[in-house]
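> one predicted model, sequence on top.
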Amino acid sequence: MAEMTVELVAVERRLWSGKASFVLARTTEGEIGILPGHEFTLAQLEEAGVVRIDPIDSASLTVAVHGGFLSVTPAGVSILAEFAELAEEIDVSRARAALDRADTSDAEGAAAHKRAEVRLQAAESASAGQ
């Protein structure tokens, strides 16, 4: 099976690194699926989106990612996020409360609403896969 090195790093910590067969991410230009041997790519991640990594030796990882960049080179894939949370780390009740509190009448509230939605989406997709 073909594989590539993937590294997922947020400002405050490294979340995951290892060999993977596939990465799925949402950029400002749309969704991108990356397989080993993908062409050079540099893309800005959507302000709030879900990233899926299919490691070679374990179950898929689902991550809520907020801002950052995705870089694809022959050496592998680097996902550099402003903030990221592994799905199993997400406190679902806290994310639901944030979604309920978000005031979508301004840009800041709309962004908070979208971040809460993405956190819930990541948590739900990870629990559905188990």
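Arrived safely.

> only C-alpha atoms from now on, for both contacts and neighbour counts.
Will do.

> which residues in this protein form strands?
Listed in chain order, the strands of the chain (DSSP state E) span residues 4-10, 13-27, 30-34, 41-44, 49-55, 61-73, 76-86.

> A further structure is provided below for comparison with the first:
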Amino acid sequence: MKTMQVNVVTPDGSVYDGEVNMVSVKTTEGELGILPNHLPLVTPLSIGPVRIKKDSQVQLVAVNGGFMEVRRDEVNILAESAELPSDIDEARARAAKERAQRRLDEAKKDNIDFSRAELALKRAINRLEVVGGK
């Protein structure tokens, strides 16, 4: 089976680097799957898990926005932040989700920044999905 190089990079450094068979991402327009020999593409990413398939194994990476550049046999994900499941503290992510949910509930009655609370909630849910604690 053909492979392609996938790199997930944040301002803090490389999070993932390897040869894979397929990568699936959540773009601002919806889900997108990339296979080797894909047409060139640049697209903005949403908050969501990136699924990286190598042979029969699937590796998840929690990506919190950014861009994806696709070349013939190379995919570069330039993420605002990204975490592997082993780097995610599930208890901390659950606490962040609960805190963000409370802020959203309070935003309806107070002048709390609704979009900031909503983004925090999406990031927490993304982390929990990646560690399997949904």
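Right, received. Where do you want to start? Source: prediction; values computed, not measured.

> how about the strands of structure 1 in a markdown table, adding mean neighbour count?
What follows is the strands of structure 1, written out as a markdown table (neighbours: other C-alpha atoms under 10 Å):
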| stretch | mean neighbour count |
| --- | --- |
| strand 4-10 | 20 |
| strand 13-27 | 18 |
| strand 30-34 | 14 |
| strand 41-44 | 15 |
| strand 49-55 | 22 |
| strand 61-73 | 21 |
| strand 76-86 | 21 |
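
> can I get these in CSV including distance to residue 112 of structure 1?
As requested, these are exported to CSV (distance: least, C-alpha to C-alpha, whole Å):
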stretch, distance to residue 112 of structure 1
strand 4-10, 18
strand 13-27, 18
strand 30-34, 21
strand 41-44, 19
strand 49-55, 12
strand 61-73, 10
strand 76-86, 13
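
> now do the same contact list for the residue mapped onto residue 70 of structure 1 from structure 2.
When the two structures are superposed using TM-score structural alignment, residue 70 of structure 1 falls opposite residue 68 in structure 2. Residue 68 of structure 2 makes contact with 41-45, 75-78, according to C-alpha atoms under 8 Å, 6 or more residues apart in numbering.

> residues touching the nearest residue to residue 68 of structure 2 once chain neighbours are set aside, list them.
Nearest residue to residue 68 of structure 2 in three dimensions, chain neighbours excluded: residue 77, at 4.4 Å (C-alpha to C-alpha, 6 or more residues apart in numbering). Shown here is residue 77 of structure 2, whose contacts under the criterion C-alpha under 8 Å, 6+ apart are 6-9, 66-69.

> wait, which of the residues you listed is closest to residue 18 of structure 2?
Minimum distance to residue 18 of structure 2 across the contacts of residue 77 of structure 2 is 5.5 Å, recorded for residue 6 (C-alpha to C-alpha).

> you'd agree that closest one is up against residue 18?
Yes: counting by C-alpha atoms under 8 Å, residue 6 of structure 2 sits close enough to residue 18 to count as a contact (5.5 Å).

> hang on, the earlier thing: can you tell me which of the strands of structure 1 is nearest to residue 96 of structure 1?
Residue 96 of structure 1 lies closest to strand 61-73 among the strands of structure 1, at 14.4 Å (C-alpha to C-alpha).

> average offset of that closest one relative to structure 2?
Once the two are superposed, strand 61-73 of structure 1 sits an average of 0.7 Å from its aligned residues in structure 2 (mean C-alpha distance after the TM-score superposition for structure 1).
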